[in-house]
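>>> Next comes the sequence, and after it the predicted model I'd like to discuss.
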Amino acid sequence: MPALPTRGSYNVKEAYAELSAPVLSDTPFFDLLEFTGAVRWSDYSTSGSTTTLKGGVNWKPIQDLRLRASYAEGFRAPSIGELFGTQSRFDQQINDPCSTSTTTGQNWNNNSTVRTNCIAQGVPAAGYAQANPQISVLVGGNQDLAAESSKSWIFGGVYSPGFIPGLSIEANYYDIKIKGAIQAVNAEITLAQCAGQNDADACALVTRAAGGQLTFVEGLLQNIAGIRTKGIDANLTYRTQKTSAGRFGFTWNNTFLTQYDVIVPTADGSLVVSREGTEQGSPSQAFPKWKSVGILDWDGTSIGATLTGRYVSAIREPLANDNKLKARFYTDFQLRWFPAEDPEAFGFALGVNNLFNVKAPGCISCDINNFDPTAYDLPGRYYYVRASFKM
């Protein structure tokens, strides 16, 4: 992946103010009512100036229950790397839909529209067989990038019942919209738009040799139309008081992804790619609908142990005829020792991740060793030893 040095700079000016206003407390149905607000003015030499707002409310109708809601506007100017990063090349595993050897998705063999569009792009009428699935993709910065902007809503609550000390139940719902998100459109999507829709913008990024062989796809950073994501985070925590056998704890954290839409601009409007529950492919990135982590914890007088379970729900591969990557459950274990008279002075721990050596599911469209390291552990168990000192 040859690349030249990167150099660039910009200037930033910002001003920020926030307000916290407790309105009611210690009254019926209003153990606490509080409003918060913030305003930020930003001026980037590369992206102009903007003003963003944030507001929220915290309400405790009773002491054990807290409800909250917030609205926030966001502004993210492109970074130096995104603006000034020099162009480089990487080889991506791509199945050309214009090839007679491609069997996944809409392709030359199963779709007459794809066949017609491919011929219009220079593929011979008799077709061609792709010689090399590793295609050069041009990546790099873009000095014409504009800033991202976002709007988000979050609603949630925490319940900590007084009759069960140490128990906390929390849930949050989020709805986030990002406008002008900075991304490189996946080369597979670019090819699919060119072959399937004859989209002029997409086809302008594709280069073919005289015989129709796919040789090059441009994937520089750009402001895509946007991202829309929704989901729920649900967590449960319980920790006992100190007993003769020590202290016990349980934590269960869950993330449920209900929507993740990537909106890609096209010559005729936009294309919505729904990512929830899918594998992006190359470059590898998974969007599981459910991820969960459960932790059992025990601390005695001078020893302790932690058992952790990690779950990733099943994922499908749209670029491989919806091949299913089955769900996985990983188990981690740690045993530790610390001096009873001063537990924070010194600590020693032995641990293993992926105790039962669970294998990552095979991924057809992924570009790294046929599995996705963003969602699954590297193959094999991972052992570690850790010592800590406090001076």
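That came through fine. Residues are numbered from 1 along each chain as shown.
>>> make it CA atoms for all contacts and neighbour counts henceforth
OK.
>>> what secondary structure does Pro142 sit in?
One thing to correct before we go on: residue 142 is Asn, not Pro. Using DSSP: H, G, I helix; E, B strand; the rest coil, the structure places Asn142 in coil.
>>> what's the burial count for it?
Other residues near Asn142 number 21, with proximity taken as other C-alpha atoms under 10 Å.
>>> need the contact list for it.
Neighbouring residues of Asn142 by C-alpha atoms under 8 Å, 6 or more residues apart in numbering: 82-85, 220-222.
>>> here's the one I want to compare it with:
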Amino acid sequence: MKITNKAHAVAFKKSSLTIGLSAALFSGLSFQGVAAEARTAEKVERIEVTGSRIKRADIEGSSPVTSIGRLAIESSGVQNIGELLQTVAQADLSGLTQLTNNTNGNDGSQTISLRNLGDNRTLVLVDGRRFLALGGGQVDISQIPIAIVERVDILADGASAVYGTDAIAGVVNIITKDGFEGVSLDASIGANFEGDGEYKQAGISIGTIKGNTSLFLNISKSEEKEIGAGDREISQYPVAYIPERFGSAFGLYGIFGTSDGNLSLDPAKEGDGIRTADDFEPFGTKHRYNFAPTNYLKTPSDRFNVFAKVNHEFSDSLRAFVDFTYNQRKSVTQIAAVPLTAGFSGPQWEIPFSKDSIYNPFGEDLASFGFRTLPIGPRTNIQDYDTYFITGGFEGEFEVADRVLLWDVSMSRGDSSRSVKGQNYVNLQNLRNAVGPSFIADGVAQCGTADNTIAGCVPLNIFNGETGFTSEMANYIGYELNDQVNTGTTNFAANISGELFELPAGWLGFAAGVEKRTNTFVDSPDALIAAGLSSSNFREPTNGSQTAEEAYFEFAVPLLADLPGVQQLDISLAGRFADFENSGFVGVDPVTSNFDNESFKVGFTWRIYDDLMLRGNYSDTFRAPSVDNLFAGGGEGFPSVQDPCNTTQFGLQLPDVQARCLADNVPSGGSTQPTGQLRALNGGNPELKPEEGNTKTFGIVYNPSWLDGFDMTIDYYKIELEDALSSISAGGMLDRCYVQGEEEFCGFIERREDGRIATVRTSQFNLDQLEVEGYDFNANYRFDTQDLGNFVFRLNGSYTDKYRSAGVGENINSANNRVASINSDILRWRGTFNTTWSYDDLTVTWGMRYTSNLIESCTIPDNFVDDGLATRELCNQRGNPGDENEAGFNRIGSVVYHDLSASYTLPWQASVRVGMRNVFRKEPPIALNPFANSFYSAHDIPGGTWFLNYKQDF
């Protein structure tokens, strides 16, 4: 991977590009014409680097930036931007999981999270501009085809003063190709060494410059095939190597809540025939269902992309530009067939199985029953995305008092439409009909009674196992859901920059500008979902928008130069002022809110001598809550929670807690709670305010003159965040209301007439404090030989020293600061090391990717192997009897992956590249915490991959 601490000037330059501010106020100052001519001559060398809006010839800034160039991208063999960014040392486990694992219910999008702070605290730019974001503020980077990417800059610094909201953890700036002439065709194929996960891509790039107009067009098509969880040993069970214990209670033998307890069909009695109550036995492990094999580890997708750039130069001082992106993506997610959870879940599942059903063998109404609807088929969501984003504007320069000022004005518009077709879900109204009274008429099973027949209904039989569940039954209760989600953005920006006047140490540079941005988000659930009549979790509609009006300034001030110990000392100053107006709906009620923010940044660069430079920054950071944070409709979930007022907990409570329970319609002695799960609806909170904090960085840049071709950087960072958004769980809501007596939280709790919990509303609040601290380091060494070719070595790494969080009422200094802590998924070390050898037309790259170990608490009893429940030991650090953690720990070992690629330039303007990722097919270490499989997304899908690329230029 190509890693450098300096941005590449040629790739980022758009002729002489952007900004300049009218300096009429300074026209009375004296400037020499010679200086103006010199600045005009060097104008084309001025570029904008990620982290600053000021165009300058010296691209060494105060902010740490890591770049991944085009050669490194091609050598890596990655299939998309998500896979590329997953290898970045500053990235964490919470981002980029959708196309690798943990695909339960996702939509195939890819996002990026830095510093373990979440994808909504990492700002993603395309060519230095904001791109179309999802409802939560994060960017789906799968919309950007890898074929058009020239390089990727990762700014590991808070940049709210420069770029605005969301840039708390850092900025990812995706730079697209520019200045291309000719025609280029390229095609790639690849697959996992296990024979699945096939990948195909083909594209054409056309670039031309005719007179004063340049055009770049890229059209590409890619296809990725799925990898099933059942096709890998580590993911074929919900917890690896434990075949039965952790399967679902809702399986093919049913679970029926009878007066004799929860019963299931004896597996030996599965099949045709009339069932009696004697055919059932108490529910046990053997009745559980393994849902894991149906899931995808890798989500299949098809993408079609069109990307175009047009630039026209009216004169030396005025140009117009238009950038256009269109992306169509079809992806498919798949999980196990619907589990019927009547009586075990939310109010829509309060569906009794009638004693008058012709199939009910128990002679009593069943208040609860469950069954896996395998005859209907797995839940398959077909995602159809259509996205476009267009930016147009003018840029140029003018001269005032012998000073060249740069300016640009642009307008952007983007829209994304996501249609979801969900196959093999269950219509709960039809289910209610099918499990109600039924009878036989003329040899045909009918729903209802002879006097009140339900037309078209087919009575449901789940008492004979899979055999009794016929295709007619499946067709009646099964249905296809349709969701629609729309996001939109409109951005206006005007910028100006240049040099104001000369100081003894150099010219004072500046940038300033204004922006206006509107984001909209509309989520329209399927009609049955919104009505609570679908087996898919209930979800309320969302409709909201946010408008931000912002102004910023930035100065680069040279303080000292050409002194002993101070070759050059510069400081940078930046500030941004923002106002946000929000409007949306909570239920059917319109709601508006507003807030503002001011952010400032100060940095320095101190070049001690040619070889050594110090740099540092202190910056305010902030993130405005997104439309989704503010106005999201409630989405249903079923967390494991104990009601403090239930029959088992009531007697354990203090008198004041019991009194609060009784005052809320709870019967004396407590309310019933049939299962360990309660229904929760998690939605937006229109009262949220921005998260605010600060970032400190300090770094060393060393380019020793005694070792030609070598450079290195080490940067320290510390991020502190106040008023961070944090959800109060259903259990937290109940505790705050009844145990702590905070009445404002009692309004989030809804009980039935009999006192049972019906729903607990949950949301986010400005509660948390976060603190992250660590180090980044880069080293590059290049040398050439006369006989053996050229060698390049590149090292990129990140070390997280502390990660601390604390909720309201807690002191962050007393919170856990151990990174590899119990139940933590925070990697202490991440890094890459790459060696590239070039000889004539041959280039070979060997890469290594490293992730450090993690430690998690052991949730698997030590008797599982002896009792035959597990086929191998999963916890590798068992405790001793009497220890505080007697169960012990599971140490997830460190991993080194090796990648190899080679390219050869052919005589007919062509090149071929072949390579492998995870050459030695390293297996991921077993983890117990991930849902639905047993390894973290930072680790590769087992098997390794190969790829082949051919490129032809004309």
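Good, I have the coordinates. What you see is a predicted model; the values in this text were computed from it and never measured.
>>> Give me the TM-score for these two chains.
Here the TM-score for the pair of chains, by TM-score structural alignment, normalised by the length of the first structure, is 0.76; 362 aligned residues with a C-alpha RMSD of 4.1 Å.
>>> Would you convert the contacts of Asn142 of the first structure into CSV that also reports neighbour count?
As requested, the contacts of Asn142 of the first structure are exported to CSV (neighbours: other C-alpha atoms under 10 Å):
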residue, neighbour count
Glu82, 20
Leu83, 23
Phe84, 19
Gly85, 22
Leu220, 20
Leu221, 22
Gln222, 21
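>>> From these, pick the one nearest Pro339 of the first structure.
Closest to Pro339 of the first structure out of the contacts of Asn142 of the first structure is Glu82 (49.2 Å), distances taken as C-alpha to C-alpha.
>>> Go over the secondary structure and confirm the closest one is in a strand.
No. Counting by three-state DSSP, Glu82 of the first structure is not found in a strand; it is helix.
>>> how about it, what's its match in the second structure?
Counting by TM-score structural alignment, Glu82 of the first structure corresponds to Asn629 in the second structure.
>>> That match - nearest residue in space that isn't next to it in sequence?
Gly684 (4.9 Å; C-alpha to C-alpha, 6 or more residues apart in numbering).
>>> re the thing from before, from the contacts of Asn142 of the first structure, which is closest to Leu335 of the first structure?
Proximity of these to Leu335 of the first structure was ranked by C-alpha to C-alpha; the top entry is Glu82 with 43.4 Å.
>>> follow-up on the earlier one: right, and the match of Glu82 of the first structure touches Asn766 too?
No. Taking C-alpha atoms under 8 Å as the definition, Asn629 of the second structure is not a contact partner of Asn766, at 11.2 Å.
>>> still on that earlier bit, and the contacts of Asn142 of the first structure as JSON lines, adding distance to Gln92 of the first structure?
Formatted as JSON lines, these follow (distance: C-alpha to C-alpha, whole Å):
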{"residue": "Glu82", "distance to Gln92 of the first structure": "20"}
{"residue": "Leu83", "distance to Gln92 of the first structure": "23"}
{"residue": "Phe84", "distance to Gln92 of the first structure": "23"}
{"residue": "Gly85", "distance to Gln92 of the first structure": "19"}
{"residue": "Leu220", "distance to Gln92 of the first structure": "14"}
{"residue": "Leu221", "distance to Gln92 of the first structure": "16"}
{"residue": "Gln222", "distance to Gln92 of the first structure": "19"}
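>>> give the contact list for the match of Glu82 of the first structure.
Asn629 of the second structure neighbours (C-alpha under 8 Å, 6+ apart): 136, 683-686, 688, 764.
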